[in-house]
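Output the structure for:
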Amino acid sequence: MSDNSQIKTKQRVVDHGEVFTSEREVNAMLDLVEQETVRIDSRFLEPACGNGNFLIEVLRRKMAVVEERYCKNQLEYERNAIIAIGSIYGVDLLEDNVIHCRNRLKSCFDENYSRLFKSECREECRYSVDYVLSRNVIWGDALTLNRVDGSKEPIVFSEWSPVNGSMIKRRDYSLAHLLVYQPMDGPNLFSDLGDEAFIPKPVAEFPLTHYLRLPDHD
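Okay, the predicted model is just below:
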């Protein structure tokens, strides 16, 4: 099946309402927020990501910016590529879609990485990309806000923030807390629109970790 197909089977449409957005429609929507798509660290969440038609186009745009800025410095390229990948989040009800989506995002990174740095590519960087995708693209139900892998645990996403060059700060947030407004503690903060800003509390924080050692969190 082509990644551009809009359905896999009629039965999946009946059972899950599964219809994929075409590449042309995805790009038309992304063009409306073009400034955000070229910010390496701007975050995108697709709550019914399917096999990744929306997320892959976001990543392609971000990776083009990473290449343009950092193609002559492998360390900077790797770190910023991981930040770009870490800013993309997806949820889907169907496990095969989640696997396919992760693989497409990984391949987008790996094809560019291999082309630019050839034999200098580091497996540790690929492992970190795999790990970030395992935390960011989740087999779950965005309506119940829970995983559907049998655990019934809440969906939790990881935020990946660059600190001091090569170090990454990971904080985990419950999707339910991100989507449901909660009163703020402490001083009031305001958005650019004058609304109160919501600053969610992480459910877990982790020590600073080098971008090549992110799987060490587990």
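
Only C-alpha atoms from now on, for both contacts and neighbour counts.
OK.

From residue 203, how far off is residue 211?
According to CA to CA, to the nearest Å, residue 211 and residue 203 sit 21 Å apart.

for comparison, sequence B:
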Amino acid sequence: MESQVISKKRVANHGEVLTGNREVNAMLDLVKQETERIESRFLEPACGTGNFLAVILERKLAVVEKRYSKSQLDFERYAVLAVSSIYGVDIQKDNVEHCRQRLFGIFDLVYLRLFKHKTNDDCRAAVRFILEINIVWGDALDFKTKDEPRVPIRFSEWSPVNGSMLKRRDFMLSYLVEKQHQMLLFSDEGNVADLNEPIREYPPIHFLEIAHAQQ
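Here you go, the predicted structure:
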């Protein structure tokens, strides 16, 4: 049987009870069409070890495989896009690390099965880089990271442009979740930023170069 409790202490301190597979699939089936749309974005504000996000990624990758497995570059492009559409926040650091590794493992298992010795380490690096940014150690109740100094959580929107290029734009989680949390913030350039607009924009870049160029 699957365990839904890591420890009694964590239940007492954080109310942490992981959602079982049956419940996860039943809930996701309520939005089944969206879970199978490659670019449809999902945010889990208390993602734990990734029970919901793992199933969402499996469903998305099944669609990518069905459509694009005959072309390695196409598979890589759309698999990266599928990964980039998944976001999570958790208050427990070990959960965040576990979730990132779990999601990467789901991607890599399919990737290896399809392309074996032809796999590209740049593609793996892109997936790891995106997961590092999209799965955040933070508190979704106060919209701040847990690592010091605690700063507002920001998430990156990854949008495909011109085929193999990706455009990254960063937004504040507080704005994405509750527009009444709007406040004056400053962009990376030191200017007052309107939260209706991205906090930071990056130039389009080839999806296989993301991990090496965007820090």
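
Comparing residue 211 and residue 203 of the first structure, which shows the higher neighbour count?
Set side by side, residue 211 of the first structure and residue 203 show more neighbours around residue 211, with 24 against 13, by other CA atoms under 10 Å.

Tell me the counterpart of the more buried one in the second structure.
Matched to the second structure by TM-score structural alignment, residue 211 of the first structure sits across from residue 207.

And that match, how far from residue 7 of the second structure?
39 Å.

Same question for residue 22 of the second structure.
From residue 22 of the second structure to residue 7 of the second structure the distance is 21 Å (CA to CA).

who has more neighbours, those two?
Between residue 22 of the second structure and residue 7, counted using other CA under 10 Å, residue 7 has the larger neighbour count: 11 against 8.

Next, the contact list for the residue nearest the centre of the first structure, please.
Nearest to the mean C-alpha position of the first structure, by CA atoms, centre = their mean, lies residue 88 at 2.0 Å. Listed by CA atoms under 8 Å, 6 or more residues apart in numbering, the contact set of residue 88 of the first structure reads 43, 44, 45, 55, 59, 136.

same check, this time on residue 149 of the first structure
Residue 149 of the first structure touches 139, 140, counting by CA under 8 Å, 6+ apart.

Could you tell me how many residues sit around the closest residue to residue 186 of the second structure other than its chain neighbours?
Excluding its sequence neighbours, the residue lying closest to residue 186 of the second structure (CA to CA, 6 or more residues apart in numbering) is residue 192, at 4.5 Å. Residues lying near residue 192 of the second structure (other CA under 10 Å) number 13.

In the first structure, point out the residues matching the biggest helix by length in the second structure.
In the second structure, taking DSSP state H as the definition, the longest helix is helix 93-115. Here helix 93-115 of the second structure aligns to the first structure at residues 95-117, judged by TM-score structural alignment.

How about stretch 11-23 of the second structure?
Using TM-score structural alignment, stretch 11-23 of the second structure corresponds to residues 13-25 of the first structure.

still on that earlier bit, tell me which of the contacts of residue 88 of the first structure are still there in the second structure?
Comparing those with the second structure on both residues aligned by TM-score structural alignment, their matches' CA atoms under 8 Å, the contacts found in both are 43, 44, 45, 55, 59, 136.

Show the buried residues in those.
If you count burial by 16 or more other CA atoms under 10 Å, the buried members of those come out as 43, 44, 55, 59, 136.

all helices for the second structure, in order.
Using DSSP H, helices in the second structure cover 8-14, 21-28, 32-35, 51-68, 72-84, 93-115, 121-134, 173-177, 210-213.

Rebuild those as TSV, extending it with distance to residue 142 of the second structure.
Supplementary listing: the helices of the second structure in TSV, determined by distance: least, CA to CA, whole Å:
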stretch	distance to residue 142 of the second structure
helix 8-14	15
helix 21-28	26
helix 32-35	28
helix 51-68	22
helix 72-84	24
helix 93-115	16
helix 121-134	18
helix 173-177	8
helix 210-213	29
